[in-house]
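Asks: please find the sequence and the predicted model below.
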Amino acid sequence: MKVAIVTGGSSGIGQSAAIEIAKRGAGVILTYGNNQQGGLETAALIEKEGGTAVALPLDVGESAAFPAFRDTVAEVLRDTWQRDTFDFLINNAGFGQPSSIADTSEELFDRLMRVLLKGPYFLTQRLLPLLADGGAIVNTSSNYAAATSVEPGYAAYASMKGGLDVLTRYMAKEFAPRGIRVNAVSPGMTRTRIGDDAFTRFPEIIPAITAKTALGRAGEPDDIGAVIATLVSDESRWVTAQNIEISGGYNL
């Protein structure tokens, strides 16, 4: 059985990706930050459908915790799947907080950097010895990093996601000798808990988003999760170093 690690699997895109990957027959190790209940619910949903999942706590903004997390992953792989490697890594965990350049504090900038760029960099580095040859990595980026989707208030957030886009290509190059494929997905505006549940708190923003979207609606987590699951599957065996926008044609 293939095994995937999905960070930020307690809700939204990460939860959908974990469930979609499990539906295709892989075991899942998913992580949660502050939302333990969501993490356990995701694991329960997978197991209800006959899959196998383990939920683990992880703050991707605290790289000092990565060695202990790696050891825990190794134990879970042995105990749950009788393996010493896993196959797919989904670097998805993150947060968003809009702030103009004029108002952004160094504290917010540094936190965005630690979670959105430094975290995926060093978590991947730490887990790489456990990642099986022929495996796959997907990094969750954002269409805010695209030249066609610049929105005021997201300079710091988009800069980190732009760095992740570059990192994706370098990972693809460096890991290719081991047959490991690396791609990114760039969701458009999607109904998730990111930004403190902005969609729920500010429903008035939805009509403006749909008006800018060619397919005429806001994105849903399953729109993204299905693509992530496809990218780690053998169907995408000849796809690497790509950044796929999943936005329904935002600003098209």
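Replies: Sure thing, it's come through. Residues are numbered from 1 along each chain as shown.
Asks: from now on I want contacts and neighbour counts done on CA atoms only, so please keep to that.
Replies: Noted.
Asks: show me which residues of the helix or strand that Leu164 is a member of are buried.
Replies: Under DSSP states H and E, the secondary-structure element containing Leu164 is helix 155-175. Taking 16 or more other Cα atoms under 10 Å as the basis for neighbour counts, the residues of helix 155-175 that come out buried are 155-165, 167-169, 171-172, 175.
Asks: can you count the residues close to Asp196?
Replies: Burial of Asp196 is recorded as 12 neighbouring residues (other Cα atoms under 10 Å).
Asks: for the one 4 residues further on, same thing?
Replies: Number of residues near Thr200 (other Cα under 10 Å) recorded here: 13.
Asks: any idea which element it lies in?
Replies: Under the assignment here (DSSP H and E), Thr200 is part of helix 194-201.
Asks: tell me the buried residues in whatever helix or strand comes next after that helix?
Replies: Secondary structure here is assigned by DSSP H and E; on that basis, the next helix or strand after helix 194-201 toward the C-terminus is helix 206-212. Neighbour-count burial for helix 206-212, counted by 16+ other Cα under 10 Å, picks out Ile209, Thr210, Lys212.
Asks: against which helices or strands is the helix or strand that comes right after helix 206-212 packed?
Replies: For helix 206-212, the succeeding helix or strand toward the C-terminus, using DSSP H and E, is helix 221-232. Packed against helix 221-232, as judged by 3 or more Cα pairs under 8 Å, 6 or more residues apart in numbering; DSSP states H and E, are the following elements: helix 12-23, strand 131-140, strand 181-187.
Asks: need those in TSV (columns: distance to Gly195 and mean neighbour count).
Replies: Putting those into TSV (distance: least, Cα to Cα, whole Å; neighbours: other Cα atoms under 10 Å) gives the following:
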stretch	distance to Gly195	mean neighbour count
helix 12-23	12	26
strand 131-140	16	23
strand 181-187	14	26
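Asks: ok, and here's another one to check against it:
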Amino acid sequence: AEVKKFSLGSKAQENEANIVEMYAALAAFDFFNKNEYDRGSVPMIGRKEEDCITWDDLPDVCVDGRLKDKMATYIRFLYAYRWNVLESLEKIAQDESYDKYVAWYKDLVKKAGGIDVYHDKAMMEHFKDLGEYAERFFAWMYDIINSSPRSIKLVNQDVCSACVYDSDDNKKGLFSFWKKEKQKFFKLDIYQVVLPITERKDKLDGKTFWQSLCNYTKQMKKTEATGSEILMQAIQNICK
């Protein structure tokens, strides 16, 4: 794959991401999760189709569970958090009275987690940092999808394109995307963020996700989580 924009070093070295990075990360993960007696085995990788890379072409190096299932949950978590949860947290941080419209905030964040984002500005910055990380993750996936002459079918490209950064590190795609299609989240089935897209009876659109988050207090007796971890655990479990 041709590297179109690159630098030999310094701060300007912001090369576009490549699918090879994902293979390298999985290799490191595999190495550090094996003890010295297991390192004689090496996962084999290869493509089923000549000009296409899918989840099935990535080595399954997970100790517990399947790589695709774990990554799919992680990706859906980042998507749901950034385009649903964070927006409400930001509104409450600006207007304390807005929490009356957000049942999951009062139950999972303020009551159970002991967090008040209107007064706790430092914690709100942490929430925003996670949102920015989510944006950069999808921008990274966008680079990976578009860096190769082969078709890379891992994540819905429309979702990734919303977080593309320009050369000045401005979120050129994000703001125009969110302004024009603010309600898109509530129409898109979150299961369709990760490819391949399959038809399901149990769709997880924004409304369904929101309702599940509001009703999550019934499952809180089973968790030992504290603080912001309660909210994060709830989002992750819903996105599995």
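Replies: Everything's here; your move. These numbers were taken from a predicted model, which means no experiment stands behind them.
Asks: care to give me the TM-score?
Replies: Both chains were compared after superposition, and using TM-score structural alignment, normalised by the length of the second structure their TM-score is 0.28; 102 aligned residues with a Cα RMSD of 5.4 Å.
Asks: wait, Lys128 of the second structure sits on Leu86?
Replies: Yes - A contact is recorded between Lys128 of the second structure and Leu86 when judged using Cα atoms under 8 Å, the distance being 7.3 Å.
Asks: A strand includes Ile29 of the first structure, no?
Replies: Yes - counting by DSSP: H, G, I helix; E, B strand; the rest coil, Ile29 of the first structure is found in a strand.
Asks: now it: how far from Tyr157 of the first structure?
Replies: Using Cα to Cα, to the nearest Å, one obtains 27 Å as the distance from Ile29 of the first structure to Tyr157 of the first structure.
Asks: just to revisit the earlier point, what is the nearest of the buried residues of helix 206-212 of the first structure to Val138 of the first structure?
Replies: Taking Cα to Cα as the measure, Val138 of the first structure lies nearest Ile209 of the buried residues of helix 206-212 of the first structure, at 25.7 Å.
Asks: how close does that closest one sit to Phe199 of the first structure?
Replies: Ile209 of the first structure is 11 Å from Phe199 of the first structure, where distance means Cα to Cα.
Asks: tell me the secondary structure at Ile53 of the second structure.
Replies: Of the three states, Ile53 of the second structure takes strand under three-state DSSP.
Asks: you'd agree it is up against Lys153?
Replies: Yes - the pair formed by Ile53 of the second structure and Lys153 meets the contact definition of Cα under 8 Å, at 6.1 Å.
Asks: among these two, which residue is more densely surrounded?
Replies: Set side by side, Ile53 of the second structure and Lys153 show unequal neighbour counts under other Cα under 10 Å, the larger going to Ile53 at 20 against 15.
Asks: the more buried one - nearest residue in space that isn't next to it in sequence?
Replies: Using Cα to Cα, 6 or more residues apart in numbering and skipping residues adjacent in sequence, the residue nearest Ile53 of the second structure is Ile152, 4.7 Å away.
Asks: and the one helix or strand that neighbour maps to, what does it pack onto?
Replies: Assessed by DSSP H and E, Ile152 of the second structure sits inside strand 151-153. Secondary-structure packing of strand 151-153 of the second structure (3+ Cα pairs under 8 Å, 6+ apart): strand 52-54, helix 121-146.
Asks: distance to Asp30 of the second structure added to those, as JSON lines?
Replies: Formatted as JSON lines, those follow (distance: least, Cα to Cα, whole Å):
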{"stretch": "strand 52-54", "distance to Asp30 of the second structure": "19"}
{"stretch": "helix 121-146", "distance to Asp30 of the second structure": "21"}
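Asks: what are the boundaries of the strands in the stretch 1-150 of the first structure?
Replies: Taking DSSP state E, counting those that start in this stretch as the criterion, the stretch 1-150 of the first structure carries its strands at 3-6, 27-32, 53-57, 86-91, 131-140.
Asks: the longest one - contacts with which helices or strands?
Replies: So the one you mean is strand 131-140 of the first structure. Partner elements for strand 131-140 of the first structure (3+ Cα pairs under 8 Å, 6+ apart): strand 86-91, strand 181-187, helix 221-232.
Asks: do the same with the second one
Replies: If contacts are counted by 3+ Cα pairs under 8 Å, 6+ apart, strand 27-32 of the first structure sits against strand 3-6, helix 12-23, helix 36-48, strand 53-57.
Asks: can you check what angle separates that strand from strand 86-91?
Replies: For the pair strand 27-32 of the first structure and strand 86-91, the angle between their directions (axes from the mean of the first three to the mean of the last three Cα atoms, to 10 degrees) equals 30 degrees.
Asks: got the angle for strand 27-32 of the first structure vs helix 12-23?
Replies: Angle between the axes of strand 27-32 of the first structure and helix 12-23 is 170 degrees (criterion: the same axes, to 10 degrees).
Asks: kindly report the same for the fourth one.
Replies: Using the same axes, to 10 degrees, the direction of strand 86-91 of the first structure lies 160 degrees away from that of helix 12-23.
Asks: also the third one?
Replies: Orientation check (the same axes, to 10 degrees): strand 53-57 of the first structure against helix 12-23 gives 150 degrees.
Asks: before we move on, what about the longest one?
Replies: What separates the directions of strand 131-140 of the first structure and helix 12-23 is an angle of 140 degrees, with the same axes, to 10 degrees.
Asks: just want the angle from strand 131-140 of the first structure to strand 181-187.
Replies: Computed with the same axes, to 10 degrees, the direction of strand 131-140 of the first structure lies at 20 degrees from that of strand 181-187.
Asks: for stretch 122-130 of the second structure, buried residues please.
Replies: Going through stretch 122-130 of the second structure with 16+ other Cα under 10 Å, the ones that come out buried are Met124, Phe127, Lys128, Leu130.
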